[in-house]
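Engineer: compute the structure for the input listed below.
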Amino acid sequence: MSETVVIQLEVDAAIHRELRYLVALLQRGPDGHRVGSVPTLISWVLCCVANGSRRPGSWERNVISAMGLPSECDEHHVY
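Structural biologist: Coordinates of the predicted model:
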């Protein structure tokens, strides 16, 4: 089992409302990723960001690329 770290985040109330809405939609939908709470959703998104950082050929890299997050250094473009 991997170690977990507890962090605190501050988000705008409007963002939190939208994330709650997204969680509710995901719970209603017949397919797709199921999450039970906003913290679970945020944790999954952060996992995708971390995977995109360490795996240049992954679909997650496309996510962080769209966000402008990959570094330009050579090291960040090697698996």
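
Engineer: please count neighbours and contacts with C-alpha atoms only from this point.
Structural biologist: Will do.

Engineer: all strands of the chain, in order?
Structural biologist: With DSSP state E as the criterion, the chain has no strands.

Engineer: now for residue 76: which residues touch it?
Structural biologist: 53, 54, 56, 70 (C-alpha atoms under 8 Å, 6 or more residues apart in numbering).

Engineer: for the comparison step, fold the sequence that follows:
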Amino acid sequence: MTTSRQITINPHVYKELEYMIELYQDSGSPNPFESVEDLVGFVLASVADGSRRPGAWERQLLEMMGLVADCDEHYLYRTNYGRPSETE
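Structural biologist: Got it, this is the predicted structure:
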């Protein structure tokens, strides 16, 4: 099941993301995307993965952006997205 939410992207940022897509289409990329929506979805999934998997490469993104909470819970590996269940 896919949950759809609407987000607002600054028009200047959106323009840059569109340009990135053009570059992928013109010159190739190891991970090319065909739309801004696909690119944003990938970036957000990477942030979510970095949040729940402290040892993953994606965690470096969060650390560099200052998005790791200063609490023990944010340093625990979780297999599922969202608030940890009592069985984890």
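
Engineer: picking up where we left off before, any idea which of the contacts of residue 76 of the first structure has the most stuff around it?
Structural biologist: residue 53 (23 neighbours; other C-alpha atoms under 10 Å).

Engineer: now do the contacts for the counterpart of that one in the second structure.
Structural biologist: Aligning on TM-score structural alignment places residue 53 of the first structure opposite residue 51 in the second structure. Taking C-alpha under 8 Å, 6+ apart, we find residue 51 of the second structure in contact with 59, 62, 68, 74.

Engineer: hang on, the earlier thing: dump the contacts of residue 76 of the first structure to CSV, plus distance to residue 44 of the first structure.
Structural biologist: Below are the contacts of residue 76 of the first structure laid out as CSV (distance: C-alpha to C-alpha, whole Å):
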residue, distance to residue 44 of the first structure
53, 14
54, 16
56, 18
70, 19
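
Engineer: looking at those, which is nearest residue 24 of the first structure?
Structural biologist: Taking C-alpha to C-alpha as the measure, residue 24 of the first structure lies nearest residue 53 of those, at 28.6 Å.

Engineer: alright, calling it a day.
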